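> I would like the atomic coordinates for the input below:
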Amino acid sequence: MTDLDTRAAVTIDTPNYRPPHGRRGRPRPYSASKRRSTLLTVLLWLCVLYFVLPLWWLFVSSTKDTSALFSTFGLWFGPDFSLWDNLVDLFTTRGGLFVRWIGNTVFYALTAAVGATLLSAMAGYAFAKFDFPGKKVLFSITLGAVMIPLTALALPTYLLFAQAGLTDTPWAIIVPSLVSPFGVYLMRVYAADAIDDSLLEAARVDGSGEFRTFWQVGFRLLGPGLVTVFLFSLVGTWNNYFLPLIMLNSSDLYPLTVGLAQIQAAASAGGGSQAAFSTVITGSLVTVIPLVIAFLFLQRYWQSGLSTGSVKG
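So this is what the prediction gives:
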């Protein structure tokens, strides 16, 4: 007896019988209200507040002068809107050196992000699509490097660059930032699923070399993954503080992170520890804005890059 005959017999014997999926075997409509969880909604709103409140405090504090910064409620505006005055003070401090720091940060971050993305793409492609002696050992070392904190490598890196005479130069910031073990791992996982082996074989049959195959076939299929690695490298270099602090001595080469800390340190050393608070906070707001814009502009590629490489089609 088939399943259809069994269902018909049950229907005859029990007139009130209903198929498990509703009438005529159709699935019941999805109800969002039945799946809604109050606890989950509350937790999500708490997460939103956790991430948004610091940005809101930063913006509100940038609109206050030094006196209002300590005499008014931190999450709301003061009696005077002093954002423009704070920006003028920021860009005129120490002869307008803040503009130089912005240029340095953009140069360091973009150069390191582009270089780290290209190196990670080539290394990840090689790990995913080639078989060579020591492949598993090298990839295991790469995974192990992800677990090593950057602060543990700062002193050995400084000693190597000091012997090479590269300290207090832009290369001292760019070259260490080109190495991204996590980027290599991410590109390896993404390339394994995003690039079909049949496409590579077809290119080789047509006489294409391995380097040309990578650039004209593989590289174009790695777009979302490339954007993901680019964003991680950009943010990591942009927010890097410890490496420039030990590598650079000239204030003309400082990035924004070290420059703002130096402004506050100079004010504290001069006895005016509160005088630079508004300037430093406004500088922090200006520092965050480019990263927010980059994430808003590239978030669709970033999201697809994280999901596509981890799910096999």
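> for the rest of this, base every contact and every neighbour count on C-alpha atoms.
Noted.
> so Thr169 makes contact with Leu248?
Yes: if you go by Cα atoms under 8 Å, Thr169 and Leu248 touch, sitting 6.9 Å apart.
> which one of those two is surrounded by more residues?
Leu248 (20 against 16; other Cα atoms under 10 Å).
> give the contact list for the more buried one.
Thr167, Asp168, Thr169, Ala172, Tyr254 (Cα atoms under 8 Å, 6 or more residues apart in numbering).
> right, and out of those residues, which lies closest to Phe130?
The shortest approach to Phe130 among the contacts of Leu248 belongs to Ala172, at 32.5 Å (Cα to Cα).
> Leu306 is in contact with Asn189, correct?
Quick fix: residue 189 reads Val, not Asn. No: applying Cα under 8 Å, one finds Val189 not in contact with Leu306, separated by 10.1 Å.
> of the two, who's got more company?
Neighbour count, other Cα under 10 Å: between Val189 and Leu306, Val189 has more, with 20 against 17.
> pull the contacting residues for the residue nearest to that one when sequence neighbours are not counted.
Spatially, and ignoring its direct neighbours in sequence, Val189 is nearest to Gly309 (5.9 Å; Cα to Cα, 6 or more residues apart in numbering). Contacts for Gly309 (Cα under 8 Å, 6+ apart) come out as Leu186, Val189, Tyr190, Ala191, Ala192, Asp193, Ala194, Gly225.
> one more, so I can put them side by side:
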Amino acid sequence: MTSATVSTAPRRTDVPDVPAPREGRSGRRPASTILVTGILVVVAIYFLVPVYWVVVAASKTTDDLFGTNGFWFGNTFALFDNLGAVLTYGGGVFVRWFANSVLYAGVGGLIATYLAAAGGYALAKYRFRGRNLIFGLVLGGVLVPGTATALPLFLLFSQLGLANTYWSVLIPSLVSPFGFFLCRIYADATVDSSLVEAARIDGAGELRIFHTLGLRIMTPALVTVFLFQIVGIWNNYFLPLVMLSDQDLYPITLGLNNWNSQTDRLPEFYELTTGGVLLSVIPLAVAMIVLQRFWRGGLTEGAVKA
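Below you'll find the predicted structure:
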């Protein structure tokens, strides 16, 4: 028969019990979590309330738009009637404006992103004389507002015979100083020079290294530049106003402003304007939802080593 062994080691009573810190799983205190959540809620409301108002206004008739509460639906739900009128007015001119905006923003955004990626990658990975001077000029371009260059561009394109054409709006959209700056900083921080050297040793050319290695690593920056460029071109108003006189070449911003200027003599243009504004924000929302997954994938890429 065996007896249980009892430990006779003295128990330490000089160490006080320290309560565990009251922190959440993320390491933040509840007070800071509540504060951050409250700020995010306020910011979300700030951005979502105008969108909500556009949806409500687009569903009203002209009488309800001015005779009912601005943040609630009117007596008559006329959303589909208003959208139908927007798409059919003037032989479908809004569809033409929509297609023009897609052309300006889509093509301009893609080419501007590619050029910014190529220029930023070159400044980050190659050493040549005048590199810092070029980067300084690009920084200067970031500080120049687009409205300051609209008139000189108009005079230049007028001499070239490109005013009042698609090219007059598309060509200035192909340059993004901010995108160039961002891609240079991001490529310098994320594209490892040892990877580039390894690809060169394997026999890959510079263009192949850039397209297969550089562009993939720079995906989060490219998505950011692309979204900024799309939003900037889509919402651009002053440059098309200066460059274009043909209504068939108008983007959505210029076309909707043309409708809004006629509301004083034709009140039904209020319905067309609010309905057109609702349709104009849908592509930007879709682009944000579709492209946000590239941010998540790019930021976590390479975080786990094999």
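> circling back: most neighbours among the contacts of Leu248 of the first structure, which one is it?
Tyr254 (27 neighbours).
> who touches the residue in the second structure that that residue lines up against in this structure?
Tyr254 of the first structure maps onto Tyr250 in the second structure, with residues paired by TM-score structural alignment. Counting by Cα under 8 Å, 6+ apart, Tyr250 of the second structure touches Trp97, Asn100, Pro240, Leu244.
> coming back round to it: helices - which of the contacts of Gly309 of the first structure land there?
Leu186, Val189, Tyr190, Ala191, Ala192, Asp193, Ala194, Gly225 (DSSP state H).
> before we move on, the earlier item: adding distance to Ala152 of the first structure, write the contacts of Gly309 of the first structure out as CSV.
What follows is these, written out as CSV (distance: Cα to Cα, whole Å):
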residue, distance to Ala152 of the first structure
Leu186, 23
Val189, 27
Tyr190, 29
Ala191, 30
Ala192, 31
Asp193, 34
Ala194, 34
Gly225, 28
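> what about Asn69 of the second structure, neighbour count?
12.
> that one and Ala57 of the second structure: what is the separation?
As for Asn69 of the second structure, its distance to Ala57 of the second structure is 10 Å (criterion: Cα to Cα, to the nearest Å).
> and Leu291 of the second structure, by the same measure?
From Leu291 of the second structure to Ala57 of the second structure the distance is 29 Å (Cα to Cα).
> same drill for these two, tell me which one is more crowded.
More neighbours surround Ala57 than the other of Leu291 of the second structure and Ala57, with 29 against 15 (other Cα under 10 Å).
> contact partners for that one?
Per Cα under 8 Å, 6+ apart, neighbours of Ala57 of the second structure: Leu65, Gly70, Phe73, Thr274, Gly275.
> kindly report the same for Asp168 of the first structure.
Met247, Leu248, Asn249, Ser250, Leu253.
> what does it correspond to in the second structure?
By TM-score structural alignment, Asp168 of the first structure lines up with Asn164 in the second structure.
> and Lys60 of the second structure, what's its match in the first structure?
So, by TM-score structural alignment, Lys60 of the second structure is matched to Lys64.
> neighbours of the spatially closest residue to its match that is not a sequence neighbour, how many?
Once flanking residues are discounted, Lys64 of the first structure sits nearest to Ser82: 5.2 Å by Cα to Cα, 6+ apart. When counting by other Cα under 10 Å, one arrives at 18 neighbours for Ser82 of the first structure.
> test my guess that Ser82 of the first structure contacts Ser67.
No: judged on Cα under 8 Å, Ser82 of the first structure makes no contact with Ser67 at a distance of 11.2 Å.
> the strand or helix carrying Ala199 of the second structure corresponds to what range in the first structure?
Assigned by DSSP states H and E, Ala199 of the second structure belongs to helix 193-201. Mapping helix 193-201 of the second structure onto the first structure (TM-score structural alignment) gives residues 197-205.
> check which residues of that stretch are buried.
Leu200, Ala203 (16 or more other Cα atoms under 10 Å).
> average distance between that stretch and the second structure?
Stretch 197-205 of the first structure: mean distance to aligned residues in the second structure after superposition is 1.3 Å, counting by mean Cα distance after the TM-score superposition for the first structure.
> what residues of stretch 72-86 of the second structure count as buried?
In stretch 72-86 of the second structure, counting by 16+ other Cα under 10 Å, buried: Phe73, Gly74, Ala78, Leu79, Asp81, Asn82, Leu83, Ala85, Val86.
> surely Tyr186 of the second structure touches Ala221?
Yes: applying Cα under 8 Å as the test, Tyr186 of the second structure and Ala221 come out as touching, 6.7 Å apart.
> which residues touch the residue nearest to Val102 of the second structure when sequence neighbours are not counted?
In space, and not counting its chain neighbours, Val102 of the second structure is closest to Trp234: 7.8 Å by Cα to Cα, 6+ apart. By Cα under 8 Å, 6+ apart, the contact set of Trp234 of the second structure is Ser101, Val102, Tyr104, Ala105, Pro251, Ile252, Thr253.
> any idea what Trp234 of the second structure aligns with in the first structure?
Residue pairing (TM-score structural alignment): Trp234 of the second structure is matched to Trp238 of the first structure.
> with Phe128 of the second structure instead?
In the first structure, Phe128 of the second structure lands on Phe132 (TM-score structural alignment).
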